[in-house]
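Trainee: pasting the sequence and the predicted coordinates here, then a few questions.
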Amino acid sequence: MPTDYQPIACGFYDELEAIATRKKQVYLQYFNDLRQLCQGTTSLKTFVTRDHAEYAVLASGEEVRLDHIIRIDDTAAPGFAEYPDFRCGC
């Protein structure tokens, strides 16, 4: 995974903004800064830009770089379409 920020597709950004506006709970899969897979249910509060990279601020206060988002609910992020869904089917 590149370490330089890769801008995300405008359509996907629009989806993220709509989710944040509705304060909708979503299932989110993403890589953290240590490149570990993280997943869980959360809501998106807002977005911030820092050091030429965009971040989503989660309900917990954690910030996730937008180009590290793998999947939100059943929608794969652009660039991660072939990435497996690690959600537990239990």
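Mentor: Yep, it's here.
Trainee: make it CA atoms for all contacts and neighbour counts henceforth
Mentor: Fine.
Trainee: and the most centrally placed residue in the chain, what does it touch?
Mentor: For the chain, the residue sitting closest to the mean C-alpha position, by Cα atoms, centre = their mean, is I69 at 3.2 Å. By Cα atoms under 8 Å, 6 or more residues apart in numbering, the contact set of I69 is 28-31, 77.
Trainee: try it again with 6 Å
Mentor: Listed by Cα atoms under 6 Å, 6 or more residues apart in numbering, the contact set of I69 reads Y30.
Trainee: structure B:
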Amino acid sequence: MNTPEPAYTPINCDYYDRLEAWATMRTVCLLKFYDEEGKEHEVSAVIKDLYVLNKAEYLLADNGLVIRLDRLIAVNNIPVPQSC
């Protein structure tokens, strides 16, 4: 039985702008995040897109990886602050 997805918590607005800038510049980013089970991962990828689905924000990487933004820990070793 699947447990329901926890409610989405928006990330800091300024940090979101930084993600958009890295995406626009096609910067290879070090993405540190938690998966659905709470396990920590770290991958290098270019941010291909940022989008909203079912009232949650997501990052699509060029390698096909999709990360819900409230699961991000840090990008390029810059910690993600919580809320706007």
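Mentor: Perfect, I can see it now. It should be emphasised that the depicted structure is a prediction, and the values quoted were computed from it without experimental measurement.
Trainee: picking that back up, okay, the residue nearest to the centre of structure 1 and L16 of structure 1: tell me how far apart.
Mentor: 10 Å (Cα to Cα, to the nearest Å).
Trainee: in structure 2, which spans are strands?
Mentor: 28-34, 40-53, 56-61, 66-68, 72-75, 78-79 (DSSP state E).
Trainee: need those in CSV with distance to D14 of structure 2, can you?
Mentor: Formatted as CSV, the strands of structure 2 follow (distance: least, Cα to Cα, whole Å):
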stretch, distance to D14 of structure 2
strand 28-34, 17
strand 40-53, 14
strand 56-61, 14
strand 66-68, 17
strand 72-75, 13
strand 78-79, 12
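Trainee: Q6 of structure 1 maps to what in structure 2?
Mentor: Q6 of structure 1 maps onto T9 in structure 2, with residues paired by TM-score structural alignment.
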